[in-house]
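> Give me a model of this one.
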Amino acid sequence: MQRPATRPAEASEKAALPAPRPSAGDEPGGGHHAFELPRVTALLMHALPRFVEGVIAPVAVFYAALVLLGLNGALIAAVAWVYGGIIYRYVRGHPVSGMLLLAAVGVTVRAVLAAATHSAVVYFLQPTLGTLLVSISFLASVPLRRPLAKKLAKDMAPIPEAFLQHARVHQFFLRISLLWSMVLFANVLISLWMLFNESLGMYLWVRTGLVAGLGAIGVGVSVWGFKRCVRRVNGEPARA
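Okay, the predicted model is just below:
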């Protein structure tokens, strides 16, 4: 069976992404692959479709179905959207993005809790419990030596597999997975305290700002650390 031709959108996306920078280590018998970090705009264009699919779309589907079908219909629609996307990619042989997998974890928790109660507090508690599960997932990936941050990084940028297999790079993603576990756990603590001690209005506005600030710090540290890691790996002499 012949593989279908590359769609124009996919071709343009590949053309927009810079190729890895070759080095002496890329020659036969070389020791490692150098990697040139893509421009920020290229990273954003590569990650945006995955962010929309795994984060924005499930929320949009939920609220649209909530208006049209009520709470139960919204829950069914959100779950169907996320798991339908995973099944579609699996059947077509496409990789399932880390964001979509995390969205599946979150939407499952929210659906189960919302089906059990219609309490406003429990409704707003659901995303926080989903965040807690994601935090645990990041933490559990560290001792398993399968850092979840590496999976997400592959969704965000076209990083060569040979570069990802470098020991220093793998160690970096282990540390970043631990960092994001702590960032998300802090998110959970802030959200729980405000949910049970402040009004819902205060919770929605202030908590959103605090969580966004924590996320921005985590992203900044991750990007800075990755650039530093790239420079170190690219600066290593190629082994004969």
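
> hey, let's count contacts and neighbours off CA atoms from now on
OK.

> Contacts only, for Ser97.
50, 151-152, 155 (CA atoms under 8 Å, 6 or more residues apart in numbering).

> Buried ones among the residues you listed?
50, 155 (16 or more other CA atoms under 10 Å).

> and Arg21, how many neighbours?
Look at Arg21: counted by other CA atoms under 10 Å, it has 12 neighbours.

> Now the residue positioned nearest the centre of the chain. Nearest residue, chain neighbours left out?
The residue lying closest to the centre of the chain (CA atoms, centre = their mean) is Met99, at 3.9 Å. Nearest non-adjacent residue to Met99, counting by CA to CA, 6 or more residues apart in numbering: Gly54, 5.0 Å away.

> compare with the first, here's sequence two:
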Amino acid sequence: MHHPTLTSDRHLVIEIPHLRATASRAVVLALETAVVPTVLFMLLLNFTSLVPAAAGVLGWSAFVIGLRRMLRRDVPHTLLLASGMLVSSAVFALITSSAAVYVLQPVVGSLLMFLLFVGSAVIGRPITARLARDFIHLPAELFAHRTVRRVFVNVALMWGGSRLIDAAMTYGFLQWSLDAGLLSRGVLSGLFTALTIAVCAGHGWRRLRGLPDVTLRMARPPEPA
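Coordinates of the predicted model:
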């Protein structure tokens, strides 16, 4: 993460993390939290039964977090949140003895996220303003700009809409078959989320770079070890 620096009394220069490094982290997180556990659940469910499939997801989540701890690597809040959802979905699937619950619970989660993002935008306190600070250090005075506040409101509305579409997409695929629902949740949802991130980032970059007293620039790529 890079700290914004003042180049004059009021002018701000904000460094955005390099795209390549950010994309690499996003791909790893997608594999850890969506693709691998979904494929693992699908294979074990088809070749064994629900109990080994749910246990496989639980074991995978513990393995990923444990390995990061052992290697003294950061455990992102995104990974903890996604792992928590995986574990709760697997536990509910075991309790109800229904594999469909494993897919339906994230659908409910997406609907709740829709309400959270849109609700925060409606009341003028977009949650995206807080989430942005998890990735970039932003000075408090930056939020005094009406344009900046509007950007975060728009991004919150975009995210809310994308979560609603994601929930509808997964539920629609689940009507075809359980495997189709798993495919939608594990692969298509990740791709759709990546597209949403790109759209929101592009919108924010385009609007903020037009501010006369704020300069956005990309950080230098990390040097190879």
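
> before we move on, the earlier item: out of the contacts of Ser97 of structure 1, which one sits closest to Val107 of structure 1?
Comparing the contacts of Ser97 of structure 1 against Val107 of structure 1 with CA to CA places Arg50 closest, at 16.4 Å.

> all strands of structure 2, in order?
Per DSSP state E, structure 2 carries strands over the ranges 5-6, 12-16, 214-218.

> Rebuild those as TSV, extending it with distance to Ala55 of structure 2.
What follows is the strands of structure 2, written out as TSV (distance: least, CA to CA, whole Å):
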stretch	distance to Ala55 of structure 2
strand 5-6	48
strand 12-16	39
strand 214-218	42
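
> what's the spacing between the aligned residue in structure 1 for Pro76 of structure 2 and Ala104 of structure 1?
Under the alignment (TM-score structural alignment), Pro76 of structure 2 pairs with Ser97 in structure 1. As for Ser97 of structure 1, its distance to Ala104 of structure 1 is 11 Å (criterion: CA to CA, to the nearest Å).

> now Leu200 of structure 1
For Leu200 of structure 1, the distance to Ala104 of structure 1 equals 26 Å [CA to CA].

> Which one of these two is surrounded by more residues?
When neighbours are counted by other CA under 10 Å, Ala104 comes out ahead of the other of Leu200 of structure 1 and Ala104, with 22 against 16.

> Hmm, Gly84 and that one touching each other?
No - using CA atoms under 8 Å, Ala104 of structure 1 is not in contact with Gly84, being 10.1 Å away.

> residues touching Val61 of structure 1, list them.
By CA under 8 Å, 6+ apart, the contact list for Val61 of structure 1 reads 74, 77-78, 81.

> Go again with 7 Å.
Neighbouring residues of Val61 of structure 1 by CA atoms under 7 Å, 6 or more residues apart in numbering: 77-78.

> Then His33 of structure 1?
Contacts for His33 of structure 1 (CA under 7 Å, 6+ apart) come out as 23, 25-26, 162-163.

> Looking for the alignment partner of it in structure 2.
The alignment partner of His33 of structure 1 in structure 2, by TM-score structural alignment, is Leu12.

> what about that match, distance to His137 of structure 2?
Using CA to CA, Leu12 of structure 2 is found at 12 Å from His137 of structure 2.
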